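> Sequence plus predicted model, see below.
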Amino acid sequence: MTNRYETVFILTPVLSDDQAKEAVAKFKALLKDGNAKTHHEEDWGLRKLAYPIQKKSTGFYYLIEFESEGSLINDLELVFRRDERVLRFLTIKMEKHAVAYAEKKRSNKKPETAKA
């Protein structure tokens, strides 16, 4: 039985954009290898942290919403813990109301129009 999950992780700010993209690609590849179906992903970019973590005040935030077996979560979180580029991570199982809200929120977003 598959469940819907949402994971958010914060990467260390000392990474270049290419290094951050490589780290995200590593995590997405792990999900793909575990037969997870990715529904949505967002790069929130470099943001200020609410409190310092490892003497850092900013970090690269990234969100991935996916559907998979529960056993894949253990593997994903193990990789997060072992990767020194990850400052923090949080993975939650989404209830049906959370899934509906997330889909509604995404469908209400209007694409930005190009300014002339």
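Noted; the coordinates are in hand.
> switch to C-alpha atoms for all contacts and neighbour counts from now on
Noted.
> all helices of the chain, in order?
17-33, 71-82, 96-108 (DSSP state H).
> ok, second structure coming up, stack it against the first:
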Amino acid sequence: MPLYEHVFLARQDLAQAQVDALAENATKILTDNGGKVVKTETWGLKSLAYRIAKNRKAHFVMLDVDAPPAAVAELERQTNINEDVIRFMTIRVDAHEEGPSAMMRREQRSGRGERGERGDRGDRGERSGFRARDEEVE
């Protein structure tokens, strides 16, 4: 069977239990139609880049799916009807990602401390080579 990733955004005013119920409903739709959900990740309540249906934030949920195309079509049909889901996207993938997704790994990192110094700045924050060019002009 083909492999898919299905991500949906739920309204910001829903409780986490309601978001989990939406994910369980999607899992039930897929299993009833001959598919299965390999992994479910809840990415949490995140800010949106722009407003969608008067929502500034949304609950993000991703499902790794192994199902026939008819089951995915039924999932998309049901998701499109649901008022609590403001956006969704399903893509076909060659293989599911092992371990946590990129969104989950982002939360585990410890900020900017891993990047280190830039290396192109002098002691006083000046770019290297800038002073030498000025001195030659004079």
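Yes, it's here. Every value quoted in this text rests on a predicted model; they were computed, and no experiment measured them.
> about what we covered before: and Tyr62 of structure 1, which of the helices of structure 1 is closest to it?
Of all these, the one in closest proximity to Tyr62 of structure 1, counting by C-alpha to C-alpha, is helix 17-33 (7.9 Å).
> Surely Glu65 of structure 1 and Lys28 touch.
No: proximity of Glu65 of structure 1 to Lys28 does not meet the contact threshold set by C-alpha atoms under 8 Å, at 10.7 Å.
> who has more neighbours, the two?
Glu65 (22 against 18; other C-alpha atoms under 10 Å).
> Count the neighbours of the closest residue to the more buried one other than its chain neighbours for me.
Excluding its sequence neighbours, the residue lying closest to Glu65 of structure 1 (C-alpha to C-alpha, 6 or more residues apart in numbering) is Glu6, at 4.3 Å. Neighbour count for Glu6 of structure 1, taken as other C-alpha under 10 Å: 19.
> And for Asn33 of structure 2?
When neighbours are counted by other C-alpha under 10 Å, Asn33 of structure 2 registers 16.
> tell me the contacts of the residue lying closest to it once chain neighbours are set aside?
Distance criterion C-alpha to C-alpha, 6+ apart; nearest residue to Asn33 of structure 2, sequence neighbours excluded, is Ala71 at 5.1 Å. Applying C-alpha atoms under 8 Å, 6 or more residues apart in numbering, we find Ala71 of structure 2 in contact with 29-30, 33-35.
> any idea what Ala71 of structure 2 aligns with in structure 1?
Matched to structure 1 by TM-score structural alignment, Ala71 of structure 2 sits across from Leu72.
> any idea how far that match lies from Gln54 of structure 1?
Distance, Leu72 of structure 1 to Gln54 of structure 1, using C-alpha to C-alpha, to the nearest Å: 28 Å.
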